[in-house]
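I'd like to go over a predicted model; first the sequence, then the structure.
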Amino acid sequence: MLILGLTGSIGMGKSTTGELFAEAGVPVYDADATVHKIYESEAVPAIEAAFPGTTVNGKVDRTRLSAKVVHDAAAMKRLEEIVHPMLRSHHQKFLDDAEGSGAPVAVVDVPLLFETGGEKRVDAVVVVTTSPEIQRQRILARENMTEEKLDAILARQMPDAEKRRRADFVVDTSNGLDPVRAQIRDILGRVAKMPRRRS
């Protein structure tokens, strides 16, 4: 089974692209969705212990947690030390299940793929992109998003141009869904002929 890493900066259309891979019949692991899941289950006690007052009714309150870590690199590192091992075990189970189902290709959707060295654990990388104007417009339309918060998020992410340079495939989401579907069909056709190369 070949593993495609799907990544892209915030607001580029990565989640939608992941959904279109799933629509094409490819198993897709969504790191963000898995974070949501563990924030309502196994991560709750450890996060409350590390960041008191960030959980409500047995769930992590993402807004409260974000307020404690977004401008504090040490706090962010502490949070990652709690969450990453849990994510790794979910990720491995997904890959085992996908392989067991006989899928020729699986997609892992990981926002900080390059930033965490994740490109070494996949066979090819798909980077999702759009213009900076469309990106900002999409993000600022989100609830609770401010220019300041956006700049803090972007500062943690590798620049889009660098991601595109390091990608095996680039998907542009600027022109609606049908061109993205066509790009996905093309990628799946080309991936079928690729050698496995993850370490």
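Thanks, I have it. Numbering: from 1, shown residues only.

please make it C-alpha for all contacts and neighbour counts, starting now.
Noted.

quick one: the strands in the protein?
2-7, 28-30, 55-56, 59-60, 105-109, 124-129, 169-172 (DSSP state E).

can you add distance to Leu188 and mean neighbour count and give the ones you listed back as CSV?
What follows is the strands of the chain, written out as CSV (distance: least, C-alpha to C-alpha, whole Å; neighbours: other C-alpha atoms under 10 Å):
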stretch, distance to Leu188, mean neighbour count
strand 2-7, 10, 25
strand 28-30, 13, 22
strand 55-56, 41, 17
strand 59-60, 37, 21
strand 105-109, 8, 23
strand 124-129, 11, 25
strand 169-172, 11, 22
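
and those as JSON lines, adding distance to Ser66?
Conversion of these to JSON lines gives the following (distance: least, C-alpha to C-alpha, whole Å):
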{"stretch": "strand 2-7", "distance to Ser66": "21"}
{"stretch": "strand 28-30", "distance to Ser66": "20"}
{"stretch": "strand 55-56", "distance to Ser66": "12"}
{"stretch": "strand 59-60", "distance to Ser66": "10"}
{"stretch": "strand 105-109", "distance to Ser66": "21"}
{"stretch": "strand 124-129", "distance to Ser66": "25"}
{"stretch": "strand 169-172", "distance to Ser66": "29"}
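
next one for the comparison:
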Amino acid sequence: MSRPVIIGLTGSIGMGKSTVAEMFERAGTPVFDADAVVRAMQGPQGELLPAIEAAFPGTTGPGGLDRDLVGRLVFADKDALARLETIVHPAVARKREAFLIEHAGAPIVVFDIPLLFEKGGHKQVDRVVVVSAPADIQRDRVLARPGMTEEKFAHILSLQVPDSEKRAKADHVLDTGTTLAETEAQVRALIALLSAETDQKNSR
């Protein structure tokens, strides 16, 4: 029985991964957005709130998780971060499995996963697609975000596999340092390529 080709979509902060994920969706490719799933599970009445509250008392309320507070707690504390991840990651994995079952008939699906290499997720996908832009463009995009500082940017980069290494490990690299139209053309060309490969494989 055939199953979808699973694309692992990733890229460092500010590289345009979310924009590219939207382009895949517009082209009709189902996208599993790990960040969006986590936000929902940590939002009002979210299923992860009891476990997070038990591990980090005072961090949840009627509005869901206080992301800023938790962010400060785990910012420079690897043990606290690991504790949070043992709550979040298994729950995300269950949602991902349900997503795959729901879209079992699609030729291609996308897993939008920010820390694909860092957490070993690249081993669970068929193709790795990395979005990348020149460092100066990345920097400008990130520092334009509300509340972003040089220190935060440097800390986030320190937790991520360098862009050059991601590109070296990728099966496909999408250039987001160009216009949106040109990036979208790259996305559609990649979908056409992978769809053709899937059709060929399934016809054998």
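Noted; the coordinates are in hand. All values derive from a computational prediction rather than experimental measurement.

ok, which of the strands of the first structure comes nearest Val44 of the first structure?
Evaluated with C-alpha to C-alpha, the strands of the first structure place strand 59-60 nearest to Val44 of the first structure, the distance being 6.0 Å.

buried residues of the top helix by length along the first structure, list them for me.
Looking across the first structure with DSSP state H, the single longest helix is helix 73-100. Across helix 73-100 of the first structure, burial judged by 16 or more other C-alpha atoms under 10 Å covers 75, 79, 83, 86-87, 90-91, 94-95, 98-99.

what of stretch 11-27 of the first structure?
Buried residues in stretch 11-27 of the first structure (16+ other C-alpha under 10 Å): 11-15, 17-18, 20-21, 26-27.

closest one of these to Ser66 of the first structure?
Gly11 (17.9 Å).

nearest spatial neighbour of that closest one, chain-adjacent residues omitted?
Using C-alpha to C-alpha, 6 or more residues apart in numbering and skipping the chain neighbours, the partner closest in space to Gly11 of the first structure is Gln135 (5.0 Å).

aligned to the one you found, what sits in the second structure?
Alignment note (TM-score structural alignment): Gln135 of the first structure maps to Gln138 of the second structure.

quick check: that match touching Val131?
No. Contact criterion C-alpha atoms under 8 Å: Gln138 of the second structure and Val131 do not qualify, at 11.1 Å.

centroid-nearest residue for the second structure?
Ile113 (2.2 Å; C-alpha atoms, centre = their mean).

ok, the aligned residue in the first structure for it - contacts?
Counting by TM-score structural alignment, Ile113 of the second structure lines up with Val110 in the first structure. Residues near Val110 of the first structure by C-alpha atoms under 8 Å, 6 or more residues apart in numbering: 5-7, 30-32.

quick one: map His89 of the second structure onto the first structure.
Per TM-score structural alignment, His89 of the second structure is aligned with His84.

Gly58 of the first structure versus that match, what's the distance?
For His84 of the first structure, the distance to Gly58 of the first structure equals 20 Å [C-alpha to C-alpha, to the nearest Å].

for Val83 of the first structure, same thing?
For Val83 of the first structure relative to Gly58 of the first structure (C-alpha to C-alpha), the value is 16 Å.

counterpart of Leu73 of the second structure over in the first structure?
Per TM-score structural alignment, Leu73 of the second structure is aligned with Lys68.

which position in the first structure pairs with Leu9 of the second structure?
Checking TM-score structural alignment: Leu9 of the second structure goes with Leu6.

contacts only, for that match.
14, 18, 107-111, 113, 125-128.

just the residues you listed now: which is nearest Glu143 of the first structure?
Lys14 (18.2 Å).

isn't the closest one up against Leu20?
No. Look at Lys14 of the first structure against Leu20 with C-alpha under 8 Å: they stay out of range, at 9.8 Å.

just the helices in the second structure please.
Using DSSP H, helices in the second structure cover 17-26, 34-41, 49-55, 67-74, 78-102, 135-143, 150-159, 163-169, 180-202.

right, and these - which one's nearest His122 of the second structure?
Comparing those by C-alpha to C-alpha, helix 163-169 comes nearest, at 9.5 Å.

could you tell me where the closest one falls in the first structure?
The aligned range for helix 163-169 of the second structure is 160-166, by TM-score structural alignment.

mean distance, the matching stretch to its aligned residues in the second structure?
Here the mean offset of stretch 160-166 of the first structure against the second structure after fitting is 0.2 Å, by mean C-alpha distance after the TM-score superposition for the first structure.

buried stuff in that stretch?
Result for stretch 160-166 of the first structure [16+ other C-alpha under 10 Å]: buried residues 160, 163-164.
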